[in-house]
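> Just a sequence and a predicted model for now, questions to come.
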Amino acid sequence: MGMFDYVYCEHPLPLPEEVKDFKADFKEGVEAPLDWSKFEFQSKDFAGLLEKYTIEEDGQIYKEIIEREIVGNESDFPDIIEKSGGIEKVEHTGEVYFYGLHMDKKYDHWIEFKALFWKGDLKEIYLEEYKKEDNSRRVASQEKILKTVKEAQKKQSRWSQRIKSYYNLIVRFIAGCGIKLFWVLQRIFTVK
């Protein structure tokens, strides 16, 4: 698989007729036309460091500069604070493939574009691939996973589960102390 970068394309895209009138479902029942300039595409043709690139309306390509600072905290995992450092023009020459999946109510739409750049200027952009697939299997899988998660959360919140958790904690503590005792005795009585 590998890593990728994000690509936003404000330049007009050669969209198939079928996808031009897509609606974006922001909230249940509230739909608005899908703004393709804000659609998050992915690409493996840059550094693959989860950076954000934007193809502007005039065909220039820019990279968002992110300054990251690792801050220690009391937990095992440090926090990463990201600050925007502005944008910089990218002098890329070559092809850039970028792709995305729009999940609609009845169908999933895979769309892939190929853009040709010369020294950071967009020369041409093509629709490389478009697939429309029935999403009933994906929706059924998502519903099954959601149901399983809700059942697990409900089970976790029961008082009997809390009692089991405390019981297991006590048993593990006692077993751990016993193991440490045997380890100490072994070190004492082992002949070297």
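Here it is on my side, so go on.
> Going by C-alpha atoms from here, please, whenever you check contacts or count neighbours.
Noted.
> in the longest strand anywhere in the chain, what's buried?
When secondary structure is assigned using DSSP state E, the longest strand within the chain turns out to be strand 121-134. Across strand 121-134, burial judged by 16 or more other CA atoms under 10 Å covers 121, 122, 125, 127, 130, 132.
> how near is the fifth one to residue 71?
Taken as CA to CA, to the nearest Å, the spacing of residue 130 relative to residue 71 amounts to 43 Å.
> ranges for the helices of the chain?
Across the chain, reading from the start of the chain, the helices by DSSP state H fall at 136-156, 159-189.
> Just name whatever secondary elements the longest one is in contact with.
It stands for helix 159-189. Other elements packing on helix 159-189 under the criterion 3 or more CA pairs under 8 Å, 6 or more residues apart in numbering; DSSP states H and E are absent; no helix or strand qualifies.
> From residue 138, how far off is residue 61?
Computed as CA to CA, the residue 61 to residue 138 distance reads 34 Å.
> between the two, which one's more packed in?
In this comparison of residue 61 against residue 138, neighbours counted by other CA atoms under 10 Å, the higher total goes to residue 61 at 24 against 13.
> Setting aside sequence neighbours, what's the nearest residue to that one?
Across the structure, with CA to CA, 6 or more residues apart in numbering as the measure, the residue nearest residue 61 apart from its sequence neighbours is residue 55 (4.5 Å).
> also this one, for the comparison:
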Amino acid sequence: MSHSNTTIITNPSTFILLGIPGLERAHIWISIPFCTMYAIALLGNFTILFIVKTEPSLHEPMYYFLCMLAVTDLVLSTSILPKMLSIFWFNSREIDFNCCFVQMFCIHGIFTMESGIFVAMAVDRYVAISNPLRYSAIMTDRVLVKSALVVVLRGIILVLPMVLLARLWPYCRTNIVPYPQCGHMNVVSLACADTSISSHYAHPFQSIFAVNFTRKG
């Protein structure tokens, strides 16, 4: 029996991250500011967490939200920069197929959570300014915990379907990602299928990513 019309779709076991397109020869030099920024991010955010933990006068909602922001920054930078530096320093470009999608979830999920934290911090300051005498009664520990849960669940619920959908596409064309990280559209563009659903779903997240990336820059 002829198998000429049969197509076998298989996903690669790994993706290959090429780094920064067109600047491969300068990766060693480019790694210096990235490594410096990562070290500063680790030092700065751990310092914030340590100071808030050890100083009782800072045990207030505003500083707890700041700690949440520090934790998200740590998770985000750690999910991207160690692998990026390994590409720059050791030419270690392979990333496991499933690990790539975990990184994708961390990137977009954390950015979504950060936007929620900024909203929570804005609400906290609004209450402190408009109702200073009732601030402690309104911003209780229970409200703080609920706000944190909403922020985290919002990030998971919005981003997880996007990542799971990207995980389901068949990747039979190439496994080379011409970027240093597994961003959503960086990977989905490699799928050998109509990925318009992923593109439409991810469009709002690209705006969030751009806004937060600009803020960090």
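That came through fine. Remember, predicted model here, so these are calculated numbers, not experimental data.
> How close are the two chains, by TM-score?
With the length set by TM-score structural alignment, normalised by the length of the first structure, the two chains reach a TM-score of 0.23; 70 aligned residues with a CA RMSD of 5.0 Å.
> before we move on, the earlier item: CSV for the helices of the first structure, including distance to residue 84 of the first structure?
Conversion of those to CSV gives the following (distance: least, CA to CA, whole Å):
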stretch, distance to residue 84 of the first structure
helix 136-156, 34
helix 159-189, 44
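> the strands in the second structure, which residues?
Listed in chain order, the strands found in the second structure under DSSP E are 14-17, 94-96, 176-177.
> for these, which one ends up most surrounded?
Among those, strand 14-17 has the highest mean neighbour count (mean count of other CA atoms under 10 Å), at a mean of 21.
> For residue 32 of the second structure, see how far away the residue nearest to residue 70 of the second structure when sequence neighbours are not counted is.
The shortest distance from residue 70 of the second structure to any residue that is not its chain neighbour, by CA to CA, 6+ apart, is 5.1 Å, and that residue is residue 45. Summarising the geometry, the distance separating residue 45 of the second structure from residue 32 of the second structure, computed by CA to CA, is 20 Å.
> go on, residue 120 of the second structure?
Distance, residue 120 of the second structure to residue 32 of the second structure, by CA to CA: 35 Å.
> Tell me which of the two has more neighbours.
Set side by side, residue 120 of the second structure and residue 32 show unequal neighbour counts under other CA under 10 Å, the larger going to residue 120 at 20 against 13.
> So what's the residue count around residue 202 of the second structure?
19.
> my read: it touches residue 162, true?
Yes. The pair residue 202 of the second structure / residue 162 is scored as a contact, 6.7 Å apart, by CA atoms under 8 Å.
> burial of the residue lying closest to residue 85 of the first structure once chain neighbours are set aside, as a residue count?
Excluding its sequence neighbours, the residue lying closest to residue 85 of the first structure (CA to CA, 6+ apart) is residue 65, at 4.9 Å. Neighbours of residue 65 of the first structure under the rule other CA under 10 Å: 15.
> go on, residue 184 of the first structure?
The number of residues packed around residue 184 of the first structure, counting by other CA under 10 Å, is 11.
> got it, and residue 164 of the first structure?
Counted with other CA under 10 Å, the burial measure for residue 164 of the first structure works out to 11 neighbours.
> again, but for the one 5 residues further on
When neighbours are defined as other CA under 10 Å, residue 169 of the first structure has 12 of them.
> Please report the distance of it from residue 52 of the first structure.
Spatial separation of residue 169 of the first structure from residue 52 of the first structure under the definition CA to CA is 45 Å.
> follow-up on the earlier one: quick check: the residue nearest to residue 85 of the first structure vs residue 178 of the first structure, distance?
Separation of residue 65 of the first structure from residue 178 of the first structure (CA to CA): 54 Å.
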